[in-house]
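Visitor: when you get a sec, could you give me coordinates for this:
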Amino acid sequence: MEHVKSYYAATANPHAPWPQLQDSIQCDVCVIGGGFTGLSSALFLSEAGHDVVVLEAAKVGFGASGRNGGQVVNSYSRDVDVIEQRYGKESASLLGSMMFEGASVIRDRIDRYAIECDYRPGGIFAALNKRQMHHLAEQQKRWQQYGNTGLKMLDEAGIRREVASDRYVGGLLDKHGGHLHPLNLALGEAEAIRRHGGRIYEQSEVTSVTYGNLHQIVTAKGRVTAKFVIFAGNAYLAPHLEPRITRMSIPCGSQIVTTEPLSADRALALLPNNRCVEDCNYLLDYFRLTADNRLLYGGGVVYGAREPEDIDALIRPKLLKTFPQLHGIKFDYSWSGNFLLTLSRMPQVGRLDNGVYYIQGDSGHGVTFTHLAGKLVNEALGGKPQRFDAFAKLPHLPFPGGRRFRVPLTAIGAAWYSLRDRLGV
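Guide: Okay, the predicted model is just below:
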């Protein structure tokens, strides 16, 4: 399988290919999945001296890591106040202390390995009503308490200076957020793994895993024997490989379009300071400029990872509601990709059998959390599991209704929250 026909695939940096696994090999750690979760884990582990093998069913960055909106958004899909309400002050304190670390890891990777991925600082949470502005003001207080000094509230005039749209009543600017070309980040991290002696195999879908003192990971043409295994496939992990974790989440699709190139003046007239933006709705819209002055716009959720028939029909009304001045604009690229949603909207990490780890379910905050997660699993394998365990001890609940009913039940719940968004309550 090749990358989907997206803007990112069309503008990917040149790179040497990775082979298909066709032998029986051994390693310390076998990582299943070549997206951000697997790459971050493999890079931290290879830097620490572990012999690492990454098995990717398609291409590096094939899934959400190479298709997402490219926004570096801090925290988790549930903020630290919800974490405290659900899991207590100790969990909130531990997880809160890490909620800006993923973005720092990304910036460090870009600098350390000179990864060309068009990183630009600054992200905006845009409010569509007074209720959302109140929530952003509370979010600013919480994030400042945990050390984020790069926050600025924007009133109506302030957000007009950032976004040429009359939809928003204000917003919150996070200078420690930002945006980038995610597929090029993934490719750059894969090259860094190669430099540290790690081995990556593409077109090497795992067909079975047998646990033991040494674990056996089998592909169509090869086999890996490993002391440790990390499941990092997220929404693209085959359900039969490890039902204990795939039953706890649901793949969901999001859609993105990229316009034809705009003139520099026209592009910066839309987003004068080149920030990325996401609104505060439950089913949110998100957008930003690309390095070649296109508007990249995404939104909506398709539960159960079904491919929509007409992405243009889904996204164009959203885009024009935000930027009516782009009426008649041509879309050069449109695509869909899946992310993994959990019932709690918190990521799921943990251990299964001896030396078997899993990381999944970032619920829309995968760009940053995956990079933190790689650091945490490296710490755990290095004998310092405390921070990994802060996430592992969170309850990981299956969706109600089992495989048959979890999609419609989740869609019903989302419809309720979407109605609340429209009513502003």
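Visitor: CA only for contacts and neighbour counts going forward, please
Guide: OK.
Visitor: now do the contacts for residue 280.
Guide: Residue 280 makes contacts with 125, 126, 127, 128, 132, as judged by CA atoms under 8 Å, 6 or more residues apart in numbering.
Visitor: and the gap between the last one and residue 148?
Guide: To residue 148, residue 132 is 20 Å away according to CA to CA, to the nearest Å.
Visitor: what's the spatially most central residue of the chain in contact with, if anything?
Guide: The centre of the chain sits closest to residue 366, judged by CA atoms, centre = their mean, with a distance of 2.2 Å. Residue 366 sits next to 36, 65 when contact means CA under 8 Å, 6+ apart.
Visitor: one step back: out of residue 132 and residue 148, which sits in the busier spot?
Guide: residue 132 (22 against 17; other CA atoms under 10 Å).
Visitor: secondary structure and distance to residue 404 added to the contacts of residue 280, as CSV?
Guide: Converted to CSV, these look like this (DSSP: H, G, I helix; E, B strand; the rest coil; distance: CA to CA, whole Å):
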residue, secondary structure, distance to residue 404
125, strand, 35
126, strand, 36
127, strand, 36
128, coil, 35
132, helix, 35
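Visitor: which of the residues you listed are buried? Put it as a PyMOL command.
Guide: The buried residues among the contacts of residue 280 can be selected in PyMOL (16 or more other CA atoms under 10 Å) with this line:
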select buried, resi 125+126+127+128+132
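Visitor: make TSV from the contacts of residue 280 and add distance to residue 71 to it.
Guide: Formatted as TSV, these follow (distance: CA to CA, whole Å):
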residue	distance to residue 71
125	11
126	14
127	17
128	20
132	20
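Visitor: residue 88: neighbour count?
Guide: 12.
Visitor: so it versus residue 94, what's the distance?
Guide: Taking CA to CA as the measure, residue 88 falls 10 Å from residue 94.
Visitor: so what sits against both of those two?
Guide: In contact with both residue 88 and residue 94: no residue, using CA under 8 Å, 6+ apart.
Visitor: what's the closest of the contacts of residue 280 to residue 252?
Guide: Closest to residue 252 out of the contacts of residue 280 is residue 125 (22.1 Å), distances taken as CA to CA.
Visitor: for comparison, sequence B:
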Amino acid sequence: MSAHASILKAGPAPVQALGQPGSTTHAPSYYAASGLPQPERPPLQGRVEADVCIIGAGYTGLSSALHLAEAGFKVVVLEAARVGWGASGRNGGQLVHSYSRDMDVIEARHGQDAARALGRMAFEGAEIIKARIARYGIDCHFRPGGVFAAITDKQVHQLEHHKALWERYGHTQLELRDGRQSEAAIGSRRYKATLLDHSTGHVHPLRLAQGEAAAFEALGGVIHELSAVTRIERGEPAVVHAGRGQVKARFVIVACNAYIGDLEPQLAARSMPCGTQVIATEPLGERFPEILPTEQCVEDCNFLLDYFRLSADRRLVYGGGVIYGARDPAHIESIIRPKMLKTFPQLKDVRIDYAWTGNFLLTLTRLPEVGRLASNIYYSQGCSGHGVTFTHLIGRVLAEVIQGQSERFDAFASLPHYPFPGGRLLRVPFTALGAAYYDLRDKLGL
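Guide: Okay, the predicted model is just below:
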């Protein structure tokens, strides 16, 4: 069966929704309307025991759970809402290598040893995802090829630097294309050059999460949905309290990211939830054959970047913008449609069927925060916009440290973490002011 035939029928639902903390239903996104059928996963009841209890059934939690289950561990996952309810089921679906701060910044700030250690892992996440899809037959509409697109001459030079930097760290599947080649590949005259990464691609993100959950459960793993964790009782073993139940576990992984709330205040104080907005058009059919004929995904090089791709049924999924502090905008379409029309003016009369928002977690350094809350309690958070691939990498790394292999975990845990200036009260205006500065530079081509 073709990908177009296998996708679930999804009618228009132009709602702003939002699936905020307290809600347990998926945001009314295109992804939720076209996800995989899901089994009942009842809330936690009573007292159970496990080798590992994981808090959160997004990519970080599911990746960790699957690696541990493959290694023979008894794992219980607790999810406050539904599998893939947060950013894992709402994002742009693009497999982007490295970190939100690239290897040259890591070299400059943290030294060559740290850069070498992180550089050896920078391209691993996408390979884990592709291997998972192949091994477990996950029907998440994977398409190969990811494109970085330059709008200004300065950004063209940035692409050249980007290519040389990644090649220095061993990644050689990159192809620089000029403006004419870029227009032919994207269907837009907006870009002066593009950098194609042949090793990446894009997926239906919620289906990926749902498929990984099914693979984990097939190995004997247990997921309890509607099981919001209220307290982690330190000790060996630890006890995780959720609703009417508790999980006693030798190890705990906190994998909540932007939806951690007040569960662990010291983690919340070092990060800031941010909202990003996405729309999906009606199916384009064959009306616009020039738009993404190779079906590769694209993100531009602006500080506040746009990203877009075609879905399996040829909708244009277009996202961008950042709302610092994760406030939900009232009219998502009015924010994103003008961005889409700058890229594809020919879509001026195309209907928008879906509009949604979701939160990712930003850190001050823009690097992920990984560490221990106790000797047997681990956490990872703050992917800062590079979550699809990093979460899959860190899931493997967390599984390794639980099995006694700490070298790769320590490479991340040794990075310094800082609170936002001004604390939780002023972090939003300070960060928004800085972002406005860089956004103005992009618009002026500086």
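Visitor: TM-score for the pair, please.
Guide: Laid over one another, the chains give 0.98 as their TM-score (TM-score structural alignment, normalised by the length of structure 1), with 423 aligned residues with a CA RMSD of 0.8 Å.
Visitor: the residue nearest to the centre of structure 1 maps to what in structure 2?
Guide: Mapped onto structure 2 by TM-score structural alignment, residue 366 of structure 1 lines up with residue 387.
Visitor: ok, its match to residue 307 of structure 2 distance?
Guide: Taken as CA to CA, the span from residue 387 of structure 2 to residue 307 of structure 2 is 14 Å.
Visitor: what kind of secondary structure is the alignment partner in structure 2 of residue 307 of structure 1 in?
Guide: Using TM-score structural alignment as the criterion, residue 307 of structure 1 maps onto residue 328 of structure 2. Secondary structure, DSSP: H, G, I helix; E, B strand; the rest coil: residue 328 of structure 2 is coil.
Visitor: tell me, how many residues neighbour residue 328 of structure 2?
Guide: By the criterion of other CA under 10 Å, residue 328 of structure 2 has 21 neighbours.
Visitor: next: residue 74 of structure 2.
Guide: 19.
Visitor: and for residue 83 of structure 1?
Guide: Count around residue 83 of structure 1 with other CA under 10 Å applied: 21.
Visitor: mind telling me what it corresponds to in structure 2?
Guide: Aligning on TM-score structural alignment places residue 83 of structure 1 opposite residue 106 in structure 2.
Visitor: just to confirm, which helix or strand has its match in it?
Guide: helix 103-110 (DSSP states H and E).
Visitor: for that helix, give me the average deviation versus structure 1.
Guide: Once the two models are superposed, helix 103-110 of structure 2 sits on average 0.4 Å from its counterpart in structure 1 (mean CA distance after the TM-score superposition for structure 1).
Visitor: that helix: what's the following helix or strand?
Guide: Sequence order places helix 112-119 as the next helix or strand after helix 103-110 of structure 2, per DSSP H and E.
Visitor: what ranges does structure 1 have for its helices?
Guide: 7-10, 36-47, 80-87, 89-96, 101-112, 130-145, 156-160, 182-195, 243-246, 264-270, 311-322, 366-381, 386-392, 402-423 (DSSP state H).
Visitor: count of neighbours near the closest residue to residue 189 of structure 2 other than its chain neighbours?
Guide: Leaving aside its chain neighbours, residue 189 of structure 2 sits nearest to residue 183 (5.4 Å; criterion: CA to CA, 6 or more residues apart in numbering). By other CA under 10 Å, 20 other residues sit near residue 183 of structure 2.
Visitor: before we move on, the earlier item: ok, the residue nearest to the centre of structure 1 to residue 68 of structure 1 distance?
Guide: Counting by CA to CA, the gap from residue 366 of structure 1 to residue 68 of structure 1 is 9 Å.
Visitor: how about residue 252 of structure 1?
Guide: Relative to residue 68 of structure 1, residue 252 of structure 1 is positioned 12 Å away (criterion: CA to CA).
Visitor: kindly report the same for residue 233 of structure 1.
Guide: Taken as CA to CA, the span from residue 233 of structure 1 to residue 68 of structure 1 is 15 Å.
Visitor: could you find the counterpart of residue 181 of structure 1 in structure 2?
Guide: So residue 181 of structure 1 corresponds to residue 204, using TM-score structural alignment.
Visitor: does that match touch residue 141 like I think?
Guide: Yes. Judged on CA atoms under 8 Å, residue 204 of structure 2 makes contact with residue 141 at a distance of 5.9 Å.
Visitor: who has more neighbours, those two?
Guide: Between residue 204 of structure 2 and residue 141, residue 204 has the larger neighbour count (other CA under 10 Å), namely 24 against 21.
Visitor: now the more buried one. Nearest residue, chain neighbours left out?
Guide: Closest to residue 204 of structure 2 by CA to CA, 6+ apart is residue 140, at 5.0 Å.
Visitor: count of neighbours near residue 18 of structure 1?
Guide: Residue 18 of structure 1 has 17 nearby residues by other CA under 10 Å.
Visitor: ok, now which ones touch the counterpart of it in structure 2?
Guide: Here residue 18 of structure 1 is matched to residue 41 in structure 2, going by TM-score structural alignment. Residue 41 of structure 2 makes contact with 223, 224, 225, according to CA under 8 Å, 6+ apart.
Visitor: so which of those is the most crowded?
Guide: Within these, residue 223 tops the neighbour count with 30 neighbours, counted by other CA under 10 Å.
Visitor: trace that one over to structure 1, please.
Guide: That one, residue 223 of structure 2, aligns with residue 200 by TM-score structural alignment.
Visitor: can you tell me how far residue 173 of structure 2 sits from residue 197 of structure 2?
Guide: 6 Å.
Visitor: quick one: which of those two has more around it?
Guide: residue 197 (22 against 13).
Visitor: surely the more buried one meets residue 145?
Guide: Yes. Residue 197 of structure 2 is in contact with residue 145 according to CA under 8 Å; the separation is 5.8 Å.
Visitor: tell me how far residue 163 of structure 1 lies from residue 405 of structure 1.
Guide: For residue 163 of structure 1, the distance to residue 405 of structure 1 - CA to CA - is 40 Å.
Visitor: contacts only, for the alignment partner in structure 1 of residue 117 of structure 2.
Guide: Using TM-score structural alignment, the equivalent of residue 117 of structure 2 in structure 1 is residue 94. By CA under 8 Å, 6+ apart, the contact list for residue 94 of structure 1 reads 387, 390.
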